[in-house]
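> Task: produce atomic coordinates for the following.
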Amino acid sequence: MNQQTHYFFAIKIPEETKLMMKKNSEQLKELFPFNRWVHHQDLHITLAFLGNAPSEKLSIAVENVLEALRDTKGFFLEMNKLGTFGKVDSPRIFWVDTKASTELHGVRKKVFTACREAGFQLETRPFKPHITLARKWAGDQQFHIELLDSWNAVQPEPLRFKVNEVVLYQTHLDKTPKYEVKTSYHLE
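Modelled structure (predicted):
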């Protein structure tokens, strides 16, 4: 069966941070019974989801993003708190967000605009930067929002990382990890 592939631009999480998040996720799994946990190599912050992109449009987006990010400086982000998307009692997505960052929003705006100018129809909901950790609540009991406070127990020290790379990922649903870097943009 030939599965469609998807593309998206994202903040690449540094390797050391991915390894810390892998350790944290192992502890979180004991508290949060979700069906599918994201492989630590697939952790990222999505900037613009392109979907099944025609190669010509994708090439234009790649060039537009390169131009848009020219002279963009790297910056630091800090993990903030756990959260969910979906129903309160059985969430669809489990994530950790980052503290507010004007630099992150600036990079997202540059990438988003560059992709729209390449002809992509993009998500219109407000940008909520997050790193997806797991999907589909599988607990016997309803999800309790108070559990989200467990981040401080799992990660007592601030988890801070340097953002110095934006990447174009291609999704391979039949592989683990499932995201392949197609193009990388280094932030100075």
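
> Going by C-alpha atoms from here, please, whenever you check contacts or count neighbours.
OK.

> Would you mind identifying the next helix or strand past the lengthiest strand in the chain?
Ranked by residue count and defined by DSSP state E, the top strand of the chain is strand 75-86. Per DSSP states H and E, the first helix or strand lying C-terminal to strand 75-86 is strand 91-98.

> Identify the residue nearest Phe49 in space, chain neighbours excluded?
Among residues not flanking Phe49 along the chain, Phe8 sits closest, at 4.3 Å (CA to CA, 6 or more residues apart in numbering).

> you'd agree the one you found is in a strand?
Yes: according to DSSP: H, G, I helix; E, B strand; the rest coil, Phe8 belongs to a strand.

> got a list of what it touches?
For Phe8, the contacting residues are 46-51, 168-170, by CA atoms under 8 Å, 6 or more residues apart in numbering.

> Could you also give me the structure for this next sequence, so I can compare it with the first?
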Amino acid sequence: MSEHTESSASLRLFVALPLPRELRDALAGWSRDKLRKTFPMEKWVHPEDYHLTLKFLGGTPADRMPAVREALALVAAGTAPFGLALDGLGTFGRPGLPAVLWAGVRAAERSGTGAWSGLADRRRQAAASGGGPDANGRAQPSGSAPPSAPAPLARLAEAVEAALVPLGYPAEPRAYRPHVTLARRWSAPHAPDRALLAAPPPAALSAPWAADRLVLYRSRLGQAPMYEPLAEFLFGNRDSG
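I've put the predicted structure just below:
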């Protein structure tokens, strides 16, 4: 585990899986060269801020940080790395005025050579109408809901929830729907072309990666990048914490 010393009285925190550098770079390039021309959103996420949220903690007193770190270290120690890959685009919010553009995720499996490969049964996004995401990354009925979390990711989210409930962080009642937020607030007078959401991403964005750590992030409103990693916890590391 590595950590950042923080002296603020209260921190706005969340727990997430980071994306590997090469994937963040590829996603930033796709957003810059293609998505921004197709989806006129007001605010695009800084590439350093791409992540998969597992649990939003909100305002946390500094004196609770040691207990939070210990709980996350125990979860990470009991988790084995698993494979994930990005899987298409979707939106939250009204179909004609989406609030969020996101990329979904799917499971990946380890091949005989040890490399990660995408599962063949890719689940496509379904259209709906209504609200938007909550702070934990759990989708309310909305423009197009992300698919259910791959089993290892769902188990990890449940373990994080269970570890933090005794520390005063209530469990989230909604189903966990993992996604990577790319942009916010549709700015065009016309509704988006829903067919554009089905366009396949570049090959570099379909490459699976190994999720191998939890990161505890601090939100710094008004800054770019907005999310500062305070501590990370490697999976299977019994010495963390």
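
> before we move on, back to that, the contacts of Phe8 of structure 1: which two are farthest apart?
Checked with CA to CA, the contacts of Phe8 of structure 1 reach their widest spread between Leu47 and Gln170, with 13.7 Å between them.

> Who has more neighbours out of these two?
Between Leu47 of structure 1 and Gln170, counting by other CA atoms under 10 Å, Leu47 is the more crowded of the two (24 against 21).

> in which helix or strand would I find the equivalent of that one over in structure 2?
Matched by TM-score structural alignment, Leu47 of structure 1 corresponds to Leu54 in structure 2. Here Leu54 of structure 2, judged by DSSP H and E, is contained in strand 51-61.

> Give me the contacts around that strand.
9-19, 135-137, 157, 160-161, 169, 178-181.

> what does stretch 153-163 of structure 1 give?
Residues outside stretch 153-163 of structure 1 that contact it (CA under 8 Å, 6+ apart) are 11-14, 17, 24, 27-28, 74-79, 187.

> hmm, try it at 6 Å
74-79 (CA atoms under 6 Å, 6 or more residues apart in numbering).

> Just the buried residues of those.
Among those, those that count as buried by neighbour count (16 or more other CA atoms under 10 Å) are 74-75, 77, 79.

> re earlier: who wins for most neighbours among the contacts of Phe8 of structure 1?
Highest neighbour count within the contacts of Phe8 of structure 1, by other CA under 10 Å: Leu168, with 26 neighbours.

> was I right about that residue contacting Phe9?
Yes: here Leu168 of structure 1 reaches Phe9: they are 4.4 Å apart, a contact under CA atoms under 6 Å.

> Mutual contacts of those two, please.
Contact criterion CA under 6 Å, 6+ apart; residues shared by Leu168 of structure 1 and Phe9: none found.

> His186 of structure 1 and Phe75 touch, don't they?
No: applying CA under 6 Å as the test, His186 of structure 1 and Phe75 come out as separate, 11.7 Å apart.
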